[in-house]
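Undergrad: Everything below, folded, please.
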Amino acid sequence: MKLLEPGAELDGFTVEECIHSGGMAHIYRVRYTEGAINPGFQLVMKVPRMTAGDGAENIVSFEVEYQIMQVLTGSHVPRFVAAGDLENVPYLVMEYVHGQTLEHWLEAPERPDVGTIARLGAATALAVHSLHQQNTVHLDLKPANVLIRPDGSAVLLDFGLSCNAHYPDLLAEQLRKAVGSPAWIAPEQVVGVRGDPRSDIFAIGVILYQLTTGELPFGAPQTAGGMRQRLWMDPPPPRKLQPNLPEWLQEVILRCLEPEADKRYPSAAHLAFDLRHPEQITVTERGRNTTGTGFGTHFKRWLKAAGMHYQPSPLPAQKIEEVPIIMVAIPHKDVLDSTLYSLRQAVARSLGTRPGARLACVTVISPGQTSASSDEKSETSVHRRYLANLYQWAKPLDMPGHQTSYHVLEANDVAQALVNYAAGNHVSLIVMGAATHGLKTQRFVATVPIKVAMDAPCTIILVKQALPFEALVEEAAKMKPVWNRDLDAPF
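TA: Sure thing, here's the model as predicted:
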């Protein structure tokens, strides 16, 4: 199909200009023809290429994107407006989103700093997590398909290679080959496994590697054999190419790029959490390595990959529900041993049924407690004291296989601070102590637990104090030397 000319009309839309001409489609700025209702946002029309030399995947991809765009919601995808059928002129009309794709940072004269890379990566991961919650996996993430709005949030583009767990996978049914962009495709995609949400995490790892080093971790292979190498090969460590790169960022990137999906981040929310809280990352040999993976390790992986039987992809929403981020709100004023004990027991039960879940221990202090400090060192010491309390509380949990982080927040409104933290970090479950006031009091005074329960963006467990008498002495002995009950704070 030839390019549409400016001024051409199609099904009530007027073409303004062609803003992109790619290998699979042309994209035009369009508007409603005069007389139609203004939708309140600008529009683009995507028309697939259908010349004699174009592959069948162009039409299949159009059908896939048409199918998926109609069911996706939220701020991380363009709003769907209309579509044309294949018998006449196939097209998709959607919202035109203002911003810059990640290619902008890759093509800039200077490489972005670590803080910018972390923000871009976290924004991308949060957008991907939103997609996975809707049982959709993108499967073609690359810099050109991630757009960053002026406010810093990410919008995902081009769902022609995507997979939705509730719809037939047309690409898998009709093409029978690895589908994706060779530089960013995940190992399991190479062998035909589609729909695993951790494939998108691998692609984010490739993007982060590009942003930090300016190079692609696996090059741009054009053959199936070249792509298969990532089933057992690790790329050169980013710090080998950029020695000044912090160890924590290499830890994040190489975890995303693990050949086996089970060894990557269990969800995009976990990845975003690390990128937004780098001080909480535990750096292993993976983050410290500057020489690369040895031949012996690669050879063992090659043998394993040769005989590996890949499992069907998990349902994305179900997969991320199995590895939630759990937040526990720890009070520090007038707190009883029974409360601390009961919270720990509730958290242990929640983590015990969810292998791979992450625990965020949070306490909220009044800004007055740090502003009263005369210098920066004393302010830091206040935070360290509260962090020590959180470490001490969590120490008896001893839950291997679960990441734990510790956070001291400053706010006058304790309930709102907890709600904001849960929403901003995609927390799936909040555990906190129930109000100790009687029901009559709660009718007139909205306690912190009640406020959180009313506004929480996720499930909340309110824990009643329950401490066996024989455990009271033991718990008190553990907590009293460290827990400071004299600190003046609201929660």
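
Undergrad: Going by C-alpha atoms from here, please, whenever you check contacts or count neighbours.
TA: Fine.

Undergrad: Mind jotting down where the strands sit in the stretch 201-350 of the chain?
TA: Per DSSP state E, counting those that start in this stretch, the stretch 201-350 of the chain carries strands over the ranges 325-329.

Undergrad: One more, so I can put them side by side:
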Amino acid sequence: MKRLDTGTEMDGFRVGDCIHSGGMADIYRVHYANGAPDPGFPMVMKVPKMTAGDGAENLIGFEVEHRLLQVLTGPMVPRFVAAGDLARLPYLVMEYVEGQTLERWIPELGSDQPLASVEDIARLGAATARALHGLHQQDACHLDLKPANVMIRPNGQAVLLDFGLSWHAHYPDLLAEEFRKAVGSPAWIAPEQIVGVRGDPRSDIFALGVMLYQLATGRLPFGAPRTQGGLRQRMWADPRPPRALRPELPKWLQEVILRCLEPEADQRYPSAAHLAFDLSHPQQVQITELGERLRGAGFLEHARRWLRAAGKHYQPSPLPTRRISEVPIVMVAVPHTDVSDETLFTLRQAVGRSLGARPGARLACVTVVSPGDISTTDSEHSEVRVHQRLQEMLRRWAQPLDVAAHQVSFHVLEDVDVARALLRYAEHNQVSLIVMGAATHGLQLQRFLATVPIRVAMDAPCSIILVKAQRPYLLGTDPEG
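TA: The predicted structure is shown next:
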């Protein structure tokens, strides 16, 4: 199919300049031709390449993207406008996303472009992880994530592009039905995809780990393999640790990157929300051997992994939404002034029950302090000292909990409006469950501040458990003894 001429009119659209020509499609700017007002955002038309030399995956990818763009919603995907007749001229009209792809921050080999800063890596990675989480919440996986397919808007929000190789739990997987080989971009494809397992959201986490590695080092962790044998090596091989290539990188960032790149999906982040959390709160990342590592695994370890991978039978993943629900981020709002022991005890009991039913969940302990309680002249009430005291209070509160199977972090928020601070934190960090007292912020002012839990309950972006304080002897023995 030849390229469309500028000015061509088709189904009420006027075709503009071709702004991108890729291996699978051409993309043109378009406007309505009949004088109808545009939908409030710029539009592009994506036309798949369908010449004799193009593969069948181009047409199948068009059908997949057509289907998914109609059902996916949210700021992480372009808005769908229209589609053309497959028998006459297949095309997709969608929102043109303003911004730059992640390729902008990855230097080309031999160029003088500096590597991305740690702050940029964390910011870009967290934005992409949040976009992935929004996609996974709709029971879809991208499965072709790479720098060219992630657009960063001017406001810092990430948008995912090109869903031609994607998967959705509620629709037939046309690519799996048509092809028996690995489907995806070789440099970023996850180990389980190589053996034909599609639909695991942790495959997207692996691909994001590859991109984080690129941002941090300017290199691909596994090169750009062109053979099946080259692809399979990532099922047991380690990439060179980022800090061996760039010593100034912090240990926490290497910890995050290498955890994303674990060959076994169960060893990666359990959800993109957990990954976004660590990238947004680097001071809370728990450093293990991964962060300390300066060299890859030795020969014997690689041999052991090779033997295990050779005999491994990969199982289909649970639905993305089910996996997210099994490993939520749980936030508990812990008051720090004028609060009874009964309230603190009951909160701890409720959190313990919530974590016990969800192995692998992350617990975020949060308290809110008013900026008016912080002094710029009194060292004992300085911001640093106040935050230190409140973090220590949160640690003491959480100490009796059994958190061996969970990651726990402690956060002090500053805001005069407690409800607003809690809601912002929950939304920004993809919290799945909030636990808080039914009326916990100030016993003497309860009739004024009882609106805090009510406001949070009304506007929370997730489930919420409101706990009514009870005396310990009514509930059992206090874990603190």
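
Undergrad: SS state for the equivalent of residue 134 of the first structure over in the second structure?
TA: Aligned by TM-score structural alignment, residue 134 of the first structure pairs with residue 138 of the second structure. For residue 138 of the second structure, the assignment made with DSSP: H, G, I helix; E, B strand; the rest coil gives coil.

Undergrad: how many neighbours does residue 138 of the second structure have?
TA: Residue neighbour count, defined by other CA atoms under 10 Å, stands at 18 for residue 138 of the second structure.

Undergrad: got it, and the one 4 residues further on?
TA: A count of nearby residues for residue 142 of the second structure, using other CA under 10 Å, gives 26.

Undergrad: Likewise for residue 231 of the first structure?
TA: Other residues lying near residue 231 of the first structure total 21 when counted by other CA under 10 Å.

Undergrad: That one matches what in the second structure?
TA: In the second structure, residue 231 of the first structure lands on residue 235 (TM-score structural alignment).

Undergrad: picking up where we left off before, residues contacting the match of residue 134 of the first structure?
TA: Listed by CA atoms under 8 Å, 6 or more residues apart in numbering, the contact partners of residue 138 of the second structure are 72, 320, 321.

Undergrad: contacting residues around the second one?
TA: So the one you mean is residue 320 of the second structure. Applying CA under 8 Å, 6+ apart, we find residue 320 of the second structure in contact with 136, 137, 138, 139, 140, 141, 199, 200, 201.

Undergrad: what residue of the first structure matches up with residue 182 of the second structure?
TA: Correspondence of residue 182 of the second structure to the first structure, assessed by TM-score structural alignment: residue 178.

Undergrad: any idea how far residue 190 of the first structure is from its match?
TA: 5 Å (CA to CA, to the nearest Å).

Undergrad: I figured the match of residue 182 of the second structure was touching residue 186, is that so?
TA: No: using CA atoms under 8 Å, residue 178 of the first structure is not in contact with residue 186, being 10.1 Å away.

Undergrad: and these two? which has more neighbours close in?
TA: Counted by other CA under 10 Å, residue 178 of the first structure and residue 186 do not tie: residue 186 has more neighbours, with 32 against 19.

Undergrad: Quick check: chain neighbours aside, which residue is closest to that one?
TA: Once flanking residues are discounted, residue 186 of the first structure sits nearest to residue 199: 5.3 Å by CA to CA, 6 or more residues apart in numbering.

Undergrad: count of neighbours near that neighbour?
TA: Residues near residue 199 of the first structure, counting by other CA under 10 Å, number 28.

Undergrad: Can you give me the distance of residue 445 of the second structure to residue 435 of the second structure?
TA: 21 Å.

Undergrad: Who has more neighbours out of these two?
TA: residue 435 (22 against 12).

Undergrad: now the corresponding residue of the first structure for that one, what's its secondary structure?
TA: Using TM-score structural alignment, the equivalent of residue 435 of the second structure in the first structure is residue 431. At residue 431 of the first structure the chain is in strand, as set by three-state DSSP.

Undergrad: residue ranges for the helices of the stretch 201-350 of the second structure, please.
TA: Assigned by DSSP state H, counting those that start in this stretch, the helices in the stretch 201-350 of the second structure fall at 201-217, 228-232, 242-245, 251-260, 272-280, 289-292, 299-310, 320-326, 341-356.

Undergrad: Can you lay out these as JSON lines showing distance to residue 37 of the second structure?
TA: Formatted as JSON lines, the helices of the stretch 201-350 of the second structure follow (distance: least, CA to CA, whole Å):
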{"stretch": "helix 201-217", "distance to residue 37 of the second structure": "37"}
{"stretch": "helix 228-232", "distance to residue 37 of the second structure": "48"}
{"stretch": "helix 242-245", "distance to residue 37 of the second structure": "50"}
{"stretch": "helix 251-260", "distance to residue 37 of the second structure": "45"}
{"stretch": "helix 272-280", "distance to residue 37 of the second structure": "38"}
{"stretch": "helix 289-292", "distance to residue 37 of the second structure": "53"}
{"stretch": "helix 299-310", "distance to residue 37 of the second structure": "56"}
{"stretch": "helix 320-326", "distance to residue 37 of the second structure": "38"}
{"stretch": "helix 341-356", "distance to residue 37 of the second structure": "51"}
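
Undergrad: okay, these, which one's buried deepest?
TA: Of all the helices of the stretch 201-350 of the second structure, helix 201-217 has the most neighbours on average by mean count of other CA atoms under 10 Å, namely a mean of 27.

Undergrad: In the first structure, what range does it match?
TA: With TM-score structural alignment applied, helix 201-217 of the second structure matches the range 197-213 in the first structure.
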